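Participant: Sequence first, predicted model second:
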Amino acid sequence: MSRDRVAALWQQAQARQLLPADAVVPPPETARPWPVALLTALGAWLAAVPLVAVLALAFGPLFQHGGAWLAGGLLLAVTGVILRADGLPLFVEQLAVPLLLTGGASLGFAMFQDLPDPAAAGLLGAVSLLLGAWVRPLWLKACLAAAAALFCAVAIGRLVSPRGAWPLPRPEWLGWHAGVLIWLIAQRACRPVGLRPGWLALATGWGAMTLLGLALSSGMALLTSGTLGNWGSTHGMAWAGGAGGVSAVLALAAAAWLTRAWPLLRQPGAAGVALVMAALAGFMPALGAALLMGAVCLAWARWRLAVAAALAALWIIGSFYYQLSWPLATKAAVLAGAGLLLGLLAWPALRRAAPGQPQPRAALRPARWGAAVSLVAVLAVVNVAIVQKEALIAEGQPVFLPLAPVDPRSLMQGDYMALNFSLPGGVRSVDSASLGSARPQVVAQRDGQGVARLLRVHAGEPLAAGELLIELSPRSGRWTVVSDAWFFREGEGQRWAAARFGEFRVAPDGRALLVGLRGAGLSRL
């Protein structure tokens, strides 16, 4: 797009109050072609490997006598001077980056070894931020600011007294929200757009890491654990104390910020949307902060960070699925009710045509068809899965597997019970390659009561009389039979603690479904 066209669109956006009146067009980028930059960076990093090895041999003995402080400080000082130079060639810039990482790792090792964790994390964050302000490459400023945001959040979280002493869902909640406050102050210093590219790079890096922290600290989002693995707590940041109230207030502040910047939003429908989002934020302590950051980015034309804030908000809403303190039906009702209210609020706005625009009925026909097709697809996928599982329950063979011992500390966690089954030898832990291939199956043999023993991994051989196949499922980095947890209603832990068998329904092709738990002697619980 030509520079004149960009300027014309910018003026139209300001005339419609979509951009602040004092916003200016960002200067054109003069970046190198990415293949050239990639190959140059690759050569520099390969050249840095022997250099870092020589430095490790030279300074290695010093690490045993507190020399990590000296080695890390010297490396950071040298690379800081290099990266401060004007007109730095790309090769030299990339060559300095491994030295910067080596110096930072050395200094971090010394700090965490000799200082308390909060002091070490805070000091390392301050060093990262000072280096970010000192060096000239904008991308490196953003990366160092992101590291500073992470270390500062860790420092504040470690300063918080043990869990339960604060009315917070997790200690890091306060750290990430302090990061949001610092980001807001930095964003104010970056206005108008394009006048302070260095400050803007620092604020962008800090904001991106803060959004990432808000999202990931909320727990796994819906359906992501199947592909990314269950690397975090499934409880996420559930509502606790006043954290939900703070989140709701921040969501209302986000709406007020956008309304002040965009007068077009000063109407009852937009106020209703703000109230719905504030209600959702009350149940999700990290949502309000993400919405506020997104609103500020939209009002101040930080488009890429606004997209990141939207993705973080979607992740946080998806993590609501895993808040085990709520029944699944209640969570579904909350989200469905919020979606219905948002749809009703959006409908009048969709029916009104702006001056000079096509009539809404014709303009919105593709969107309506898309929404209808999406709804039919969602209902089809869900109901096909329901029908398949109901058929498996009705027609599958009843099989009982003895429960193997589990770590007593993880036997009962909240509203679910950890399960473990003794698998035969030859079943390895889950790797990324195996997730895309057929799942392994084990051969089981039932007795007269239906209690089965898992004999071996099936290698395609014919089954003997009385044998059947059971398909394994990946859970938490290992294979198990269907599931490694049994979920129950709040307050029923004592009832299910007597479980000794898992009750399954198994299809002829090995597909299995966990339908219940049985006590000693297969007694019903």
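Facilitator: On my side now, so go ahead.

Participant: only C-alpha atoms for contact and neighbour calcs from this point on.
Facilitator: OK.

Participant: What segments of the stretch 151-300 of the chain are helices?
Facilitator: Secondary structure of the stretch 151-300 of the chain (DSSP state H, counting those that start in this stretch): helices at 172-189, 197-216, 225-228, 243-261, 268-283, 287-299.

Participant: Put this next to the previous one:
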Amino acid sequence: MNAKVRLNEAIEAAKSEGVLPAEAEALAQDSRPWPVVLLTALGAWLAAIPLTIVVGIAVMPRNHETAGLFVVGLLVLAGAIAVLRSRTIPLFVEQLAVPGLIVGGSCIAFTIFDGMHWKGGAGLVGVLCIVVAVLIPRAWLRVLLSGGAAALLAIATVDESWSHRDGIANDFWWAWHAIGLAAGLAAFVQSQLGTEGRSARMAIALDAMVAGVLIAMLAALCWWSGMAFLFGGALQIHGDGLDAASNHVQATDLALLQAISAALAIAAAAWVARQWPTARKPWTAGVAAVLVLLAWFMPSLGAVLLALALCVTARRWMLASTAGVAFAWILSSFYYALTWPLATKAWVLVACGALLAALAWLASGRSLPASAPGVQALQSMPRHVSGGIALTLLATLVVANVGIWQKEQIARSARTIYVELAPRDPRSLMQGDFMSLNFRLPMPVQDAVRDLGDGAKPQVIAKVDAQGVATLVRMEDGSPHAADELPITLAYKDGRWIFVTDAWFFKEGEAERYAPARFGEFKVGADGKAILVGMRGVDLKPL
């Protein structure tokens, strides 16, 4: 059954229930294949580029003042809106109007920001985006314009010290929650509108605009919460968002933000229970309690949970998926919450996981029957597959423990040397529970290893004095070593060669202890393999 048949059946069912009037019918759909639409749009955008350049060359010399630019932008914007409001316009011309919309809006925005304070300019341009979204009967454009308007209105509320970051954490949190509240009120109004005439058109417009604001709010709260753990680890970067976890929210305000976030999570659970009577069970209350606890620890999570609950119960699956991704992002960013010790964060997540597992067992009520699909799949698994899984687990344990044993052997019996730390940006020295290090490589060594790939194993020769302080002097070239020289293997990380490591990990709360570090203490084996075992201060004093 195709989509058109399902739509007609749904309309007929709605008319029989009195939801839709008897004369209601499906709107005519564009029958053009999407590749044709995409290629036509691409051609229109490419044609718009030289057109914009020609118009700019023709107009700008005569309009050096921003007033002229404002008039030109207003005319271009009005023309683009008129084209997009037409129902019979060819697709190519319609796509030409989209760049015109951007060019016209950009000209107007430039003149507004040029003549106003940035806060007032952001607010005025945001209002302009809302007006244009109402006027243009294109759902995808309404989503984009509404999301942009929400971002601009949020920027308009930021404190003057926004460039210093410390002044904007509270402002952004409150701004986006206020915008989310406005979107919720708009959604309620949309649900109360009729299905005929102007009311129906307004309901359609509000639906797309609320979706745009919701997507922008979810993205903003993810950014506010900081970098997600898995994403940051994959890209070798570390989160520093605007979350209270990054110490950008004052402690006096943190409790209030946590309480509101927990209250929003409670509202989400209550809404789900109200809409779905089957969810009113003891184990679902336990799940809700876990989510409320997480929302208390993560002040940006409560609003996301409420948005997720509203979208799921309304069967808005695309928006619900977006909210689900935002939930996973914020939960993952908890790793970088410097307000909480790592042990506390670990216990919170472990306790929540254990409680959810217990609730899942309680919900099942009994063990799975042998006829359950999952059990049948496990029973029918070929022996070589299950054996392969067991061997993989065993091999993982063996490889990990052999690596640990090798490191322990180096630490016990290898030679101790000390390498002086090179200067680093002090802002990058202390980052949570590790110290970012830099050991200077001589320029000839840097030149020699610059083009080597990660498959090579270059070594550098270190000259060791009577105190054990090593100075890196040259690359290993096969020549005989002096009595005070030894080779050390370099390590490849993030596309560059480094001396053994670029970080020293330590227990949380010991940052001040290692702040005066001036030397790295290494154990070096006969084969050149080295590990960092400690840090030393001035005059090699232990820390």
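Facilitator: Perfect, I can see it now. Remember, it's a predicted structure, so these values are computed and weren't measured experimentally.

Participant: What would you report as the TM-score here?
Facilitator: TM-score of the superposed chains, computed with TM-score structural alignment, normalised by the length of structure 1, equals 0.80; 502 aligned residues with a CA RMSD of 4.4 Å.

Participant: What is the aligned counterpart of Leu298 of structure 1 in structure 2?
Facilitator: For Leu298 of structure 1, the aligned position in structure 2 is Val312, judged by TM-score structural alignment.

Participant: Its match contacts Met318, doesn't it?
Facilitator: No: with contact defined as CA atoms under 8 Å, Val312 of structure 2 does not reach Met318; the gap is 9.4 Å.

Participant: Among the two, which residue is more densely surrounded?
Facilitator: Neighbour tally, Val312 of structure 2 and Met318, criterion other CA atoms under 10 Å: the higher count belongs to Val312, 18 against 12.

Participant: the helices in the stretch 401-525 of structure 1, which residues?
Facilitator: Under DSSP H, counting those that start in this stretch, the stretch 401-525 of structure 1 gives helices at 432-435, 493-496.

Participant: mind checking which of the helices of the stretch 151-300 of structure 1 is nearest Ala58 of structure 1?
Facilitator: When the helices of the stretch 151-300 of structure 1 are compared by CA to CA, helix 197-216 sits nearest Ala58 of structure 1, at 33.7 Å.

Participant: okay, that closest one sits on what stretch of structure 2?
Facilitator: The alignment of helix 197-216 of structure 1 onto structure 2 (TM-score structural alignment) covers residues 204-223.

Participant: what's the mean distance for that stretch versus structure 1?
Facilitator: On superposition with structure 1, the mean distance recorded for stretch 204-223 of structure 2 (mean CA distance after the TM-score superposition for structure 1) is 1.6 Å.

Participant: what does stretch 39-53 of structure 2 give?
Facilitator: Looks like 0.9 Å for stretch 39-53 of structure 2 (mean CA distance after the TM-score superposition for structure 1).

Participant: in that stretch, what's buried?
Facilitator: Residues of stretch 39-53 of structure 2 classed as buried: Thr40, Ala41, Ala44, Trp45, Ala48 (neighbour count, 16 or more other CA atoms under 10 Å).

Participant: ok, Pro508 of structure 1 - how many residues close by?
Facilitator: Pro508 of structure 1: 13 surrounding residues under other CA under 10 Å.

Participant: give me every residue that touches it.
Facilitator: Applying CA atoms under 8 Å, 6 or more residues apart in numbering to Pro508 of structure 1 gives the contacts Gly396, Leu468, Leu469.
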